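Engineer: I need the structure of the sequence given here:
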Amino acid sequence: MHHAEISPLMKDALVILGAAGIVIPLFARFRVTPIIGFILVGLLVGPYGLGRAVEAQPWLGAITISDPDSLAPFAEFGIILLLFAIGLELSFNRLWQLRKLVFGLGALELLVIGSLLAAALSMMGQYWTGAIALGLALAFSSTALVLPISGTTSPVGRAALSMLLFEDIMIVPIIFLLGALAPFAQADGLTGLIDTLWQGALLIVVMMVAGRFLLPRLFAQAARTKSPELFLAASLLVVIGASLATAFVGLSPIVGALLAGLLIAETEYHSEVEGIMEPFKGLALGIFLITVGMSINLQVVWDHLGMILAATVGVLVLKAIVTGVLLRLMGARRSTATETGILMASPAETSLIVLAAATSAMLVQPGTAQFWQIVTAIGLMITPLLALLGRFIARRVEPAPSLDEIEGDNNTPRTIVIGFGRVGKLVAQMLEKHDKPYVAIDFDSDIIENARREGYYAVFGNAMREDVLAQLGIDRAPAVILTMDEHIFAQRMVRKLRAKHPDMPIIARARDSFHAAELYRAGASTAVPETLESSLQLSEAALVDIGVPMGPVIASIHEKRDEFREHIREEGALETKPKLRTSTAES
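Structural biologist: Below you'll find the predicted structure:
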């Protein structure tokens, strides 16, 4: 029986899709970015991994990439979609809110690190144009890895976001410069370079003007059809068209992709475009990262292991020190500067893009680019470890205060927040907003360490101990707020507090109306059932959306809340515990 032969390209596509199907859920299970997984997969299935053994074991050919060069167009498309996605994520409002950090800290971080790396590489024999390209490439940090680790609300997250935003912005002039140099990197004259620059600048101006008028109309027409396929086609048309236009005048197609993203980001359709392009961007970026992994020659790594490790450590240490020092000079705390510097130390996936552009521009030799690709890949893979190292060292350079350290500060009346999870943090934010001093306490050391890094006034301790409460200044506290979710512990805590402090306001979080009634019986001044509040907020949103004026809605919500609280207080005043009902709905 005759069997049709599977084409190599089809087989490679199956390998890539199979890798994506394994890597993404596996790494998501352990909360690790799939970027690392794709690089490892490329290393495993590439010509320097299992591909070496295909001649001896032919069956390995079914699970390895037979022709890595055939993936190059897909990898380039992945880079284009990545830059397009970066453009979609940028907005002028977001930049304006962080303008001082973005254009102050971010500019200093990229320029100082890039200059120092370029100077070091130049002294090591690299030609100055290539040294600049390599210095700028290695100065980038990973947006895809850093922000999921740091978040965007903590001091570390805000500092990282500002620097990463500036790096994203600087991709435009950096890629523009490399793209303009590409055809003339070895030419002595400047005529061709000048022609490319003015033609590229003119094209960008035309695209910006035309895009503001044409793109809203194009996507409005696609939206009217209510066809996701047409919306996707319009998005791809804009991305590919802009990339081809910039490539036509001698610039990198990446410039056109990022500019297209920036223009669409200013339209009301950017969220829909971002959502519909996300799966394609992720898969295309995965192909790019697989090609990076396939380019890592393990034999080269072994032969030059000392140089590679030295280069990796050198880049990491330089970036960590410079970033940390800059943050300290701009007023950041020692712990924030330390953790942010170490987290931002490794190169980025964007470094690989700039390296590829520098190689195509003949500014960097392929062998040199491969060396720094290996360094970048190693840096990407150890970024989660750098995050852990940064947190560990940050705790040592500026440990969270203990109860003994705040004992002398209990002359200031502070509201005491017991339990500092999601609800406790929100309570602390509202107290800060209204300039009300507070101190939070929790028995989970990890929670307290994270809270201190995020700028909250929180301490580790057991709130059930009287001496601990005394150190917190319980006798002068305006109120105690219990935010923990432990049913029994909350009742015991309320009962203990009420026995020692009969006149103190005690506000407690409750799971439902039955738990609230128990807390009232234990002595709580106010018990707030979560199910009640969610029901009231749902009702408020529904009434406003169907046209009821906001004023009467708010008045009725307050009236209903008071009615429920009075009812729960009456239940709590009963000596016998109310029977549990089978329904979880509020009465």
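Engineer: C-alpha from now on. contacts and neighbour counts both.
Structural biologist: Will do.
Engineer: does residue 454 really touch residue 158, like I thought?
Structural biologist: No. Counting by Cα atoms under 8 Å, residue 454 does not reach residue 158; the two are 10.0 Å apart.
Engineer: Which one's more surrounded, the two?
Structural biologist: Neighbours per residue, other Cα atoms under 10 Å: of residue 454 and residue 158, the larger number sits with residue 158, 20 against 16.
Engineer: And the more buried one, how close does it get to residue 325?
Structural biologist: Note on residue 158: its distance to residue 325, by Cα to Cα, to the nearest Å, is 16 Å.
Engineer: Ok, residue 374 next?
Structural biologist: Note on residue 374: its distance to residue 325, by Cα to Cα, is 27 Å.
Engineer: Can you get me a residue count around residue 186?
Structural biologist: Applying other Cα under 10 Å, we find 11 residues neighbouring residue 186.
Engineer: again, but for residue 233
Structural biologist: A count of neighbours around residue 233, defined by other Cα under 10 Å, yields 13.
Engineer: Please, which helix or strand holds it?
Structural biologist: Using DSSP states H and E, residue 233 sits in helix 228-248.
Engineer: Would you do the same for the sequence below? I want to compare the two.
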Amino acid sequence: MADTASHVSFLPPILTFCGAAVVAVPLFRLMGLSAVLGYLAAGIVIGPSGLSLVGEPGTIATVAELGVVLLLFIIGLELKLTHLWSMKRDIFGLGLAQLLVTALCLGGAAYQFGFAAKGAFVTGVAVALSATAIALQMLGERNDLQTPYGQRSFSILLFQDLSVVPLLAILPLLATGLGALEQDSLSDRLTTVATTLGAVAFVVIVGRYGLNPFFRVLARSGAREVMTASALLVVLGAALLMQEVGLSMAMGAFLAGLLLAESNFRHQLEADIEPFRGILLGLFFMSVGMSIDLALVQRQWAVLAIAAPAVIAGKTLILTLLSRAFGASWRDGLRSAILLSPAGEFAFVLLPVAQGLGLLPGPEAQLVTALAAITMLLGPILATGLETILRSRAGDDARPDASVLHGQEGELSSRVLVIGFGRFGQIVNQVLLSQGIEATVIDRNVERIRDAARFGLKVYYGDGTRLDVLRAAGAERAEIVCVCTDHPDVTQKIVEIVHQDFPNARSFVRAYDRIHAVNLMTMDVDYQIRECFESAITFGRATLEELGFDAETAQASADEIRKRDIARLVLQRSVGDMGGAELVVGAKIAPEPLLKPAGKARGLSPETRDILNEGIL
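Structural biologist: Predicted structure coming up:
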């Protein structure tokens, strides 16, 4: 039997990371700084240059890179191919210009500093790349990803991620010269290209035609943990396949997310992935902090004290000018530029490869690595400071434009979130669609989701009682949350979540019966209606008209009953027919007539008279 200590050997590093995070992140947030800085600072403290609480930061970094992979998957889920195509000018125009101009300027500076030509090229490219994880995390914290400058920043980051693969292919050529091309036969090169394209095609075909049926089968099982496992399987499987053919893991995950952006299961997938993304991304930032060699920083402090601010200032200036040339305002260009000024996580990939190929001597590679890490530490501080200054000067004008937030396709334009797509929710959506309001709809019934396609409606699979699913569906941006579920306990749980976590959204709720209606009124919902009440009122009015009463009299009778019912509901909410006892679990509110009966009830059969005690004298 294995020693007990072997089973718990993994606990100390986990506890170290969790302890560092729960201390550093809240502290930095209280100071008004980004959580990214808290993770970076925690990594420095617990790393080899600090308290040495973690002995193998390189191993941790390998696992932590999965956080970037999951982040790109979620970003892909929030995009659509049509939206991505509309960004092609910023992706391939501004993105390419930023990388070329920045790499040329930084590489030239490194060459003047004394680096060899090849080493200067690698340094320029590595530092020109930006920190995808940091930028997207800060955009998410500000809720600015869908703003013009947020979309422009994402376009540049996407091009940089695309460029990593050819950059990694160029490095061996720089080390061996053009003779390396002659060593590989034409058939070998064609095989490599065909394998890469085949892998991409495989992911596209499976994502387009296979994933929705796959998730539909799993959803019918009703096992929540299986959906979580399947989400991780899709993300990590696509990432691993892309890595095996020489592409970026992050790009594989992004491609998988992009293909699932139209899926009915996207909100549930996003909610299932989000906890893993948050934990692993925080671990990634801590691994960056652990990579900073404080001894090297101490020895080269003068060089780094000049180089780090110079890199940030240079990248900011270049990208501001380029953004302005591509049509951005000065303010938006500056916001994008300072956000992308730190060196990126791919610098920690390119630099070790270059050192291994002999393009960079060890001391120079370590110096550039420290420089990249320090810019990742300073960049978020400057970006946060700039954002504070811009918003204080411009007021509300510097905040995300509401027209932009609601003008995007998909959930960003949804003013209404409808939970439940049964017979009640379907009619609610038909009324909303009549005025051009396309609500975001959540339901756990797979068949209802399939039926929605015949109505031209978009319904997403998800559990409306989960806070993470509601967040993923856009509840924070919704003006009204319509709770149309048919189980009172489920309905009340959703109402509690909406009131607690989304106070800006008005709650319109379907009540099951009178008892449920009173309960909902005590919860201060903005509007409630019993599912059968209005239909029964309409039914009774039509009956009166068929019996010969004129339409005005029938309508007046219906209105009178409606007013009396509302008055009694208000009374039952305040004091109750049983002094509040009707709200106790198991108690019932006895149905009572809203108008005084004209006579005494009479049983028409012996059994009925026995029930009414009419036979007892």
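Engineer: picking up where we left off before, buried ones in the helix holding residue 233 of the first structure, by neighbour count?
Structural biologist: Buried residues in helix 228-248 of the first structure, counted by 16 or more other Cα atoms under 10 Å: 231-232, 234-235, 238-247.
Engineer: in the first structure, which spans are strands?
Structural biologist: For the first structure, the strands defined by DSSP state E occupy 415-418, 438-442, 458-460, 480-482, 506-510, 526-529.
Engineer: Tell me who's in contact with the aligned partner of residue 371 of the first structure in the second structure.
Structural biologist: Residue mapping for residue 371 of the first structure onto the second structure gives residue 367, with TM-score structural alignment as the criterion. Counting by Cα atoms under 8 Å, 6 or more residues apart in numbering, residue 367 of the second structure makes contact with residue 296.
Engineer: what sits against the nearest residue to residue 247 of the first structure once chain neighbours are set aside?
Structural biologist: In this structure, residue 247 of the first structure finds its nearest non-sequential neighbour in residue 253, 4.9 Å apart by Cα to Cα, 6 or more residues apart in numbering. Shown in contact with residue 253 of the first structure (Cα under 8 Å, 6+ apart): 80, 242-247.
Engineer: Residue 403 of the second structure: how many residues sit nearby?
Structural biologist: Applying other Cα under 10 Å, we find 10 residues neighbouring residue 403 of the second structure.
Engineer: Would you check how far apart it and residue 150 of the second structure are?
Structural biologist: According to Cα to Cα, residue 403 of the second structure and residue 150 of the second structure sit 15 Å apart.
Engineer: cool, and residue 233 of the second structure?
Structural biologist: Distance check for residue 233 of the second structure against residue 150 of the second structure: by Cα to Cα, it reads 29 Å.
Engineer: Residue 256 of the second structure too?
Structural biologist: Going from residue 256 of the second structure to residue 150 of the second structure by Cα to Cα gives 22 Å.
Engineer: And the two? Which one has more around it.
Structural biologist: Counting neighbours by other Cα under 10 Å for residue 256 of the second structure and for residue 150 shows that residue 256 has the greater number, 28 against 22.
Engineer: counterpart of that one in the first structure?
Structural biologist: Under TM-score structural alignment, residue 256 of the second structure pairs with residue 260 in the first structure.
Engineer: The first structure: which residue goes with residue 180 of the second structure?
Structural biologist: In the first structure, residue 180 of the second structure lands on residue 189 (TM-score structural alignment).
Engineer: right, I mislabeled it, should have said residue 149 of the second structure
Structural biologist: In the first structure, residue 149 of the second structure lines up with residue 159, judged by TM-score structural alignment.
Engineer: so what's that match up against?
Structural biologist: 101, 340.
Engineer: For residue 341 of the first structure, see how far away it is.
Structural biologist: Distance from residue 159 of the first structure to residue 341 of the first structure, by Cα to Cα: 10 Å.
Engineer: Likewise for residue 160 of the first structure?
Structural biologist: From residue 160 of the first structure to residue 341 of the first structure the distance is 9 Å (Cα to Cα).
Engineer: and what of residue 354 of the first structure?
Structural biologist: Residue 354 of the first structure is 22 Å from residue 341 of the first structure, where distance means Cα to Cα.
Engineer: from the contacts of residue 253 of the first structure, which two are the most distant?
Structural biologist: Spatial extent of the contacts of residue 253 of the first structure (Cα to Cα) is set by the pair 80 and 245 at 13.2 Å.
Engineer: number of nearby residues for residue 223 of the second structure?
Structural biologist: Using other Cα under 10 Å: residue 223 of the second structure sits among 10 other residues.
Engineer: That one matches what in the first structure?
Structural biologist: Mapped onto the first structure by TM-score structural alignment, residue 223 of the second structure lines up with residue 227.
Engineer: That'll do, ta.
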